[in-house]
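# sharing a sequence plus its predicted fold:
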Amino acid sequence: MTDAVDVVIVASAFGMDAVRTHGHLKWAGASKAAGATGFEVRRELFADEADAAPQALRALGEQIAELGLWSVYSTPASLYTTDGKLDADALRVSIEEAIALGARFVKLQLGGFGSVAKAAVIADYLRCAEVRLVVENGQLAQGGSLTQFIGLFDALKREGHADLLGMTFDIGNWAWRDVAPLDAAGPLAAHVEYIHCKTTVGEGARRFPAAPAPDDAQFAAVLDKLPRHVPRGIEFPFDANRIDADAAHYVAWLAAA
C-alpha cells in the first residue's frame, strides 16, 4: 500500500461566487473538515483589493494555520510579459503577498517566456523569501506551451540556477492546448512540485474542468508518471448540493490514488 500524499483544496472548487461572497476562511474550514492538509488561496477571488493588503493577508494566513492547514498563494500574474521579459514587479508583489500570507508556495502563470529566464534576477528576489516559487501551465497558447516549459527549465540550468523554481503541473489545462498530459509529464516530471488535479468535459470554448472518473486510466497514468510525494490540488468544482460530502470523498480518493 502506498503512503497517502498531501491534498490541497483550491478555493475555486467551492465555487467562485461562494468564495467571493463568504471569503476564503469559510472554505479553508470546509477543507480542513474534508481532511485536506492544504488550502489554495486565489487572489482573483478576493472580493476587494483590500483583501490583498499585508495585514489582511497576515490575518488570513494565521487563521488558516490555526486550522492546521498550510497554504498556497495563487495569483493570476505572469512571470514573463507578453514580449518575453521578466515581469520583476509582478514577481516582487506576488512574493511579498505570499510571505504576508505565510504560504508554502507562491504560484504564478508562466506568461510569454521566450528563451532567457533572467535566473539571477529571480534568485535575488527569492534569496530571503521563505516561500517556494512555482509556475503553472495555463490554458492559453502563451504560458501553456510544452515547448515553453521545457525551454524554461533548460534556460534555468544554462544560467546556473537549475533548481530555482518548480512547476505546478495542471493535468486538465493541457487539454486547452491539445497536448496529451501524459506526453507532457515525461519531460517535465523532474520539475513538478505541485499538481493541479482535474480533467475536462466539452470542446473548444465550451470546455470546462471536471472531476476525474474513478476508472480514468489516462488520469491514473499521469499521476503515476509524476512524483508521488508532491502535493495534489483539487481544482475541479464540487457538487453544490453536497459540497461537504463531495470534498471529503475526493480528498480521500486523491490522497490514495
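Happy to help now that I have it.
# from here on, contacts and neighbour counts on C-alpha atoms
Noted.
# quick one: the helices in this structure, in order.
Remark: helices assigned in the chain by DSSP state H are 16-22, 24-33, 54-66, 88-101, 119-126, 146-158, 181-188, 217-225, 243-256.
# which one of those helices lies closest to I195?
Among the helices of the chain, the nearest to I195 by Cα to Cα is helix 217-225 (8.8 Å).
# for that closest one, the distance to its chain's centre please.
Put simply, helix 217-225 sits 18 Å off its chain's centre (Cα atoms, centre = their mean, to the nearest Å).
# now it: buried residues?
The neighbour-count check on helix 217-225 (16 or more other Cα atoms under 10 Å) flags F219, V222, L223, K225 as buried.
# and which of those is nearest to A155?
Closest to A155, out of all of the buried residues of helix 217-225 and judged by Cα to Cα, is K225, at 23.4 Å.
# for that closest one, which residues are in contact?
Going by Cα atoms under 8 Å, 6 or more residues apart in numbering, K225 touches L182, A185, G186, A189.
# and with 7 Å instead?
Residues in contact with K225 (Cα atoms under 7 Å, 6 or more residues apart in numbering) are A185, G186.
# and what of Q109?
Q109 touches P76, A77, S78, L79, V135, E136, N137, G138, G143, counting by Cα under 7 Å, 6+ apart.
# one more pass at 10 Å, please.
Counting by Cα atoms under 10 Å, 6 or more residues apart in numbering, Q109 touches 74-80, 134-139, 142-144, 167-168.
# in the protein, where's the longest strand?
strand 70-80 (DSSP state E).
# about what we covered before: can you put the helices of the chain in CSV and add distance to V10?
Output for the helices of the chain, formatted as CSV (distance: least, Cα to Cα, whole Å):
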stretch, distance to V10
helix 16-22, 11
helix 24-33, 9
helix 54-66, 13
helix 88-101, 15
helix 119-126, 24
helix 146-158, 23
helix 181-188, 20
helix 217-225, 18
helix 243-256, 11
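# out of those helices, the one nearest T2 is which?
The closest of the helices of the chain to T2 is helix 243-256. By Cα to Cα, the value is 7.3 Å.
# so how far is that closest one from its chain's centroid?
Here the centre of helix 243-256 is set off from its chain's centre by 18 Å, with Cα atoms, centre = their mean.
# now do that helix: which elements does it pack against?
strand 7-10, helix 24-33, strand 232-234 (3 or more Cα pairs under 10 Å, 6 or more residues apart in numbering; DSSP states H and E).
# what packs against the first one?
Counting contacts by 3+ Cα pairs under 10 Å, 6+ apart, the secondary-structure elements packed against strand 7-10 are helix 24-33, strand 38-42, strand 70-80, strand 192-197, strand 232-234, helix 243-256.
# can you list those in JSON lines and add mean neighbour count and distance to I64?
Shown next, in JSON lines, are the helices and strands packed on strand 7-10 (neighbours: other Cα atoms under 10 Å; distance: least, Cα to Cα, whole Å):
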{"stretch": "helix 24-33", "mean neighbour count": "20", "distance to I64": "7"}
{"stretch": "strand 38-42", "mean neighbour count": "27", "distance to I64": "8"}
{"stretch": "strand 70-80", "mean neighbour count": "23", "distance to I64": "7"}
{"stretch": "strand 192-197", "mean neighbour count": "24", "distance to I64": "19"}
{"stretch": "strand 232-234", "mean neighbour count": "27", "distance to I64": "16"}
{"stretch": "helix 243-256", "mean neighbour count": "17", "distance to I64": "17"}
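# below is structure B, check it against A:
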Amino acid sequence: MQVSECSRIHEKRPEIVIVASAFGADAIRRDGHAVWAAAAARAGADGFEVRRELFGSEADAQSDALAQLGERIRAHGLWAVYSTPATLFRDDGSLDLDALRLAIDEASALDARIVKLQLGGTERGVATDPATLDRLMSGIAASSARVVVENGQLKAGGTIGAFDALFAALPAQSGLAMTFDTGNWHWAEQDPLDAAKRLAPHVGYVHCKSVMGEGARRFAAAPANGDARFATLLAQLPDAVPRGIEYPFIPGADVSLDADAARQVARIAAF
C-alpha cells in the first residue's frame, strides 16, 4: 500500500531538469557537459539542460559531438534540453530565421526534447505581421524538439507585453511556447506574478530561481524554505510542464555538491 502511494505521488510530481550552469559555469567548461549530466542523474533529475555558451569550443557544437553528448545523457536515464543564447528576433525586431534553423539543427543532433532561444527584439517588442508569423511557424514545423523562447534579463526580450503581443498574434497551434524564467523578470523590472497570470497558457517550461540583491548586484539563488511568493508564482503556472533548476548548488562543510543537488531537486518538485 505504501509503495503504491509513493508511486502515485512520484507520478504526479513535475519533471525536474537541472540546468548545467547550476553546477558552475567553470566546471562545465572544464569537464564538459557529459560529466555533469551524470551528477544530474545522481541527484534524481529527469532531464539535463545543455548550454551552448558553456561549450569549450565550437567543435562541441558540431553534429557528431552533439550526438555523442546526447547518447551519454540518455545513458544516464535523462532527456535533454538544448539552450542557446541566440535570439529568435533581431535587435530591430525582425525574425532571425537562420538562428532558429541553427538551434533546431543542433537540438536535433543532440536529440533534445526542448530547444530554447531568447526572444530578443526591441523594447517595443517583435514583428508580428502575418508574413513574419508564417515564416516563424514554418521554421518551427521543421523541429522535432519543442521550440520555446525565454524571457531575458533585458527589457528587449524581457517584458510581459512583448510576449503577450506575440502569442496573441499567433494561432493557438503555432508550435511556439515559452520558457517562463521566474527570476529574470526582476532584472527587466517586470512583475513575475502578473507575468504568470497573463502568460501561463503559453508556458511549456519553467526556469526556477529566486533573486537576491538589487540593481546590478542581483544574483540567482535558491528559493527559501516556505517561500510563499515563489509557491504562489508556481501555482499560477501549468503544473504538468518541466521545471528547470537554474540557480547554483552550494556545497558546504556539512553537505556535498551531490547532496545539495539532490535536495534542490526534491524541493523544486515539492513546491
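Structure received. Bear in mind that the values here come from a model prediction, so they are computed numbers and not experimental data.
# that older thread, with distance to F113 of structure 1 added, can I get the helices and strands packed on helix 243-256 of structure 1 in CSV?
Formatted as CSV, these follow (distance: least, Cα to Cα, whole Å):
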stretch, distance to F113 of structure 1
strand 7-10, 26
helix 24-33, 31
strand 232-234, 25
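# among these, which comes closest to D215 of structure 1?
strand 232-234 (17.2 Å).
# and the closest one, how far from structure 2 on average?
Its matched residues in structure 2 lie on average 0.3 Å from strand 232-234 of structure 1 after superposition (mean Cα distance after the TM-score superposition for structure 1).
# quick one: contacts of that strand?
Residues from elsewhere that reach strand 232-234 of structure 1, judged by Cα under 10 Å, 6+ apart: 5-13, 36, 38-40, 72, 168-170, 193-198, 211, 223, 247, 250-251, 254-255.
# re the thing from before, tabulate the helices and strands packed on strand 7-10 of structure 1 (CSV), appending distance to Q63 of structure 1.
CSV is the format used below for the helices and strands packed on strand 7-10 of structure 1 (distance: least, Cα to Cα, whole Å):
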stretch, distance to Q63 of structure 1
helix 24-33, 7
strand 38-42, 12
strand 70-80, 10
strand 192-197, 23
strand 232-234, 20
helix 243-256, 20
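# V116 of structure 1: which of these is closest?
strand 70-80 (10.1 Å).
# A99 of structure 2 reaches L117, doesn't it?
Yes. Counting by Cα atoms under 10 Å, L117 is a contact partner of A99 of structure 2 at 8.9 Å.
# quick revisit: would you turn the buried residues of helix 217-225 of structure 1 into TSV with distance to P237 of structure 1?
Conversion of the buried residues of helix 217-225 of structure 1 to TSV gives the following (distance: Cα to Cα, whole Å):
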residue	distance to P237 of structure 1
F219	17
V222	20
L223	20
K225	24
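# to which residue of structure 1 is F249 of structure 2 aligned?
Aligned by TM-score structural alignment, F249 of structure 2 pairs with F238 of structure 1.
# no no, L100 of structure 2
That one, L100 of structure 2, aligns with L91 by TM-score structural alignment.
# which residues sit in contact with that match?
A77, S78, L79, Y80, V106, L108, I122, Y125, L126, L133.
# and these, which is closest to A30 of structure 1?
V106 (21.8 Å).
# report the contact partners of the equivalent of the closest one over in structure 2.
Aligned by TM-score structural alignment, V106 of structure 1 pairs with V115 of structure 2. Contact analysis of V115 of structure 2 by Cα under 10 Å, 6+ apart lists 49-50, 80-84, 100, 103-108, 143-149.
# and V115 of structure 2, how far from R74 of structure 2?
Remark: distance between V115 of structure 2 and R74 of structure 2 (Cα to Cα, to the nearest Å) = 16 Å.
# is it true that R158 of structure 1 touches A117?
Yes. Between R158 of structure 1 and A117 a contact is recorded at 9.4 Å, counting by Cα under 10 Å.
# which of these two has more neighbours?
Neighbours per residue (other Cα atoms under 10 Å) separate R158 of structure 1 from A117, with A117 holding more: 24 against 13.
# in this structure that one contacts D154, no?
Yes. With contacts counted by Cα under 10 Å, A117 of structure 1 reaches D154, the gap being 9.2 Å.
# which neighbours do the two have in common?
Taking Cα under 10 Å, 6+ apart as the contact rule, A117 of structure 1 and D154 both touch H161.
# and A18 of structure 1, what's its match in structure 2?
Per TM-score structural alignment, A18 of structure 1 is aligned with A27.
# OK, contacts around its match?
A27 of structure 2 neighbours (Cα under 10 Å, 6+ apart): A20, S21, H33, V35, W36, L54.
# surely the third one and A61 touch.
The reference is to H33 of structure 2. No. In this structure, H33 of structure 2 is not within contact of A61 by Cα under 10 Å, at 11.8 Å.
# not counting sequence-adjacent ones, nearest residue to the counterpart of G61 of structure 1 in structure 2?
By TM-score structural alignment, G61 of structure 1 lines up with G70 in structure 2. Excluding the flanking residues, the one nearest G70 of structure 2 by Cα to Cα, 6 or more residues apart in numbering is L110, at 4.7 Å.
# and what of R90 of structure 2?
R90 of structure 2 sits nearest to G121 (Cα to Cα, 6+ apart), 5.3 Å away.
# with L69 of structure 2 instead?
Leaving aside its sequence neighbours, L69 of structure 2 sits nearest to A34 (Cα to Cα, 6+ apart; 6.2 Å).
# tell me who's in contact with the residue most central in space within structure 2.
By Cα atoms, centre = their mean, structure 2 has its centre lying nearest to H207, at 4.9 Å. By Cα under 10 Å, 6+ apart, the contact list for H207 of structure 2 reads 17-19, 150-151, 179-184, 242-247.
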